[in-house]
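1. Give me coordinates for this.
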Amino acid sequence: MTLSRRLLASFATLPDGAGWRFTALVGVPALLAMAAIGLATGLYQPGGGDLSALPLTLLTVLFVPAIGEEAVFRGLMVPGKEAARPVLAIALSTALYVLWHPLEGFTFLPGARQLFARPDFLLATGLLGLACALTRWRTGSIWPAVLLHWAAVVIWKTWLGGPSLDSLG
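-> Model (predicted):
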């Protein structure tokens, strides 16, 4: 299957009930592990976020990073459930996703340079990337990965002290 067909198939496929259950079984522990890492290291700073920015955050995070990064790192790079042994694709996708963040901080988002180079941030990013890759492969759909990615970033930006949208540029 060509990469463009893989990407289109990932967007056109909707998970069945078993796929959503798998997403919960992978996603919830990944989010909890990310929370444990972030809270233990100070990456996450719980507190009342600026809820006036919530509507813009919800929309912006849906497109960048959730759909944008998922299309590249999972939609193109991770095969669907037809692949019997996707380990190499999942590992490569996850590694490149983690490496993308420091690159992004040193090029497009200089305001995120220090944050995106933190080992705890990169570990949490790796957990999220792995969970998203596993859900993409197992369900054949990009949508569980988009939802998981979107939820993690919205929660971080809204209630756990993540950077505001305008502070990263």
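2. okay, CA-based contacts and neighbour counts for the rest of this
-> Noted.
3. Need the residue closest to the centroid of this structure.
-> Closest to where the C-alpha atoms of the chain average out (C-alpha atoms, centre = their mean) is His149, at 3.5 Å.
4. does it sit in a helix, a strand or a coil?
-> helix (DSSP: H, G, I helix; E, B strand; the rest coil).
5. I'd say it and Leu128 touch.
-> Yes - in this structure, His149 is within contact of Leu128 by C-alpha atoms under 8 Å, at 7.0 Å.
6. before we move on, the earlier item: next one: the residue nearest to the residue nearest to the centre of the chain when sequence neighbours are not counted relative to Asp16, how far apart?
-> Spatial nearest neighbour of His149, excluding adjacent residues (C-alpha to C-alpha, 6 or more residues apart in numbering): Ala66 at 5.4 Å. Plainly put, Ala66 is 21 Å away from Asp16 if you go by C-alpha to C-alpha, to the nearest Å.
7. Another for comparison:
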Amino acid sequence: MDILTLLQQRLLSASHQIPTGSAWGFSLVGLGLYALVALPWGWRGGLLRWEPVRSPAAIVSNGAIALVFPALVEEILFRVLPLPLPGSAIDPLRFWGWILGSLLVFIAAHPLNALIIFPDRKNTFFDPTFLTLAGLLGILCTAAYVQSGSLWPPVVLHWILVMVWLLLLGGAGRMGFVPPPAP
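-> Take a look at the predicted model:
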């Protein structure tokens, strides 16, 4: 099987797999565990601060954009395409190697984005707290994908967490999406 056929098969399988109730439950528990770790870590590291976005237009536009990028695009690029289909007959060590490699590339993609595409976001994309939380997000989304075999739980998790950061915890201001609040 050539590589394009393999990637197409992975994408079609993951996008057509309807998540079960237990897959959504697993994702919800993972979301709670992520919050228990990420909130204190992010506050202590200075990445998170209470800064809600109040503009309805900014909320809608950030929500629509974040659903496509980063949530959908990054989950396809860093989970669905590189990882063998969950349940594939593959050596467990090799499967874990793909998971680790994909996770490292996911983390490294953020500072690379700052160097190549968004130089004004270097302070965020090189921040050790941001990279740690991005790594934890990658672990959560990988677990949701492997457990469900579906693209949709990791996309929803990724989108929810990005939206909470952007709209409530200072992310939109850090990323330059909205003007910083008045002092």
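8. Aligned against the second structure, show me the partner of the residue nearest to the centre of the first structure.
-> With TM-score structural alignment as the criterion, His149 of the first structure lines up with His158 in the second structure.
9. what separates that match from Leu136 of the second structure, distance-wise?
-> Counting by C-alpha to C-alpha, the gap from His158 of the second structure to Leu136 of the second structure is 11 Å.
10. between those two, what contacts are shared?
-> Residues touching both His158 of the second structure and Leu136 (C-alpha atoms under 8 Å, 6 or more residues apart in numbering): none.
11. Have a look at Ala66 and Asp16 of the first structure and say which one is more surrounded.
-> Ala66 (22 against 12; other C-alpha atoms under 10 Å).
12. Trace that one over to the second structure, please.
-> So Ala66 of the first structure corresponds to Ala71, using TM-score structural alignment.
13. list the contacts for its match?
-> Counted by C-alpha under 8 Å, 6+ apart, Ala71 of the second structure has contacts Val155, Val156, His158, Trp159.
14. a markdown table please, covering those and showing distance to Val53 of the second structure.
-> Below are these laid out as a markdown table (distance: C-alpha to C-alpha, whole Å):
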| residue | distance to Val53 of the second structure |
| --- | --- |
| Val155 | 22 |
| Val156 | 21 |
| His158 | 19 |
| Trp159 | 16 |
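15. What about those, which one has the most neighbours?
-> When neighbours are taken as other C-alpha under 10 Å, the top entry among those is His158 (25 neighbours).
16. Now do the contacts for that residue.
-> Pro70, Ala71, Leu137, Cys141.
17. Look at the second one and tell me its secondary structure.
-> What it means is Ala71 of the second structure. What three-state DSSP gives for Ala71 of the second structure is helix.
18. which one of the contacts of Ala71 of the second structure sits closest to Gly176 of the second structure?
-> Nearest to Gly176 of the second structure among those: Trp159, at 18.4 Å, using C-alpha to C-alpha.
19. you'd agree that closest one is up against Ala64?
-> No - Trp159 of the second structure is beyond contact range of Ala64, at 9.7 Å (criterion: C-alpha under 8 Å).
20. To which residue of the second structure is Thr158 of the first structure aligned?
-> Thr158 of the first structure maps onto Leu167 in the second structure, by TM-score structural alignment.
21. Contact partners for its match?
-> Taking C-alpha under 8 Å, 6+ apart, we find Leu167 of the second structure in contact with Glu51, Pro52, Val53, Ile59.
22. Can you tell me the element it falls in?
-> Taking DSSP states H and E as the definition, Leu167 of the second structure sits inside helix 152-168.
23. And Ala117 of the first structure? What does it align with in the second structure?
-> By TM-score structural alignment, Ala117 of the first structure lines up with Phe126.
24. close enough to count as contact, that match and Pro111?
-> Yes - between Phe126 of the second structure and Pro111 there is a contact under C-alpha under 8 Å: 5.5 Å.
25. Looking at the two, which one has more neighbours?
-> The residue with more neighbours, out of Phe126 of the second structure and Pro111, is Pro111; 21 against 16, by other C-alpha under 10 Å.
26. Quick check: that one vs Ile117 of the second structure, distance?
-> For Pro111 of the second structure, the distance to Ile117 of the second structure - C-alpha to C-alpha - is 10 Å.
27. now swap in Trp165 of the second structure and tell me
-> In terms of C-alpha to C-alpha, Trp165 of the second structure sits 21 Å off from Ile117 of the second structure.
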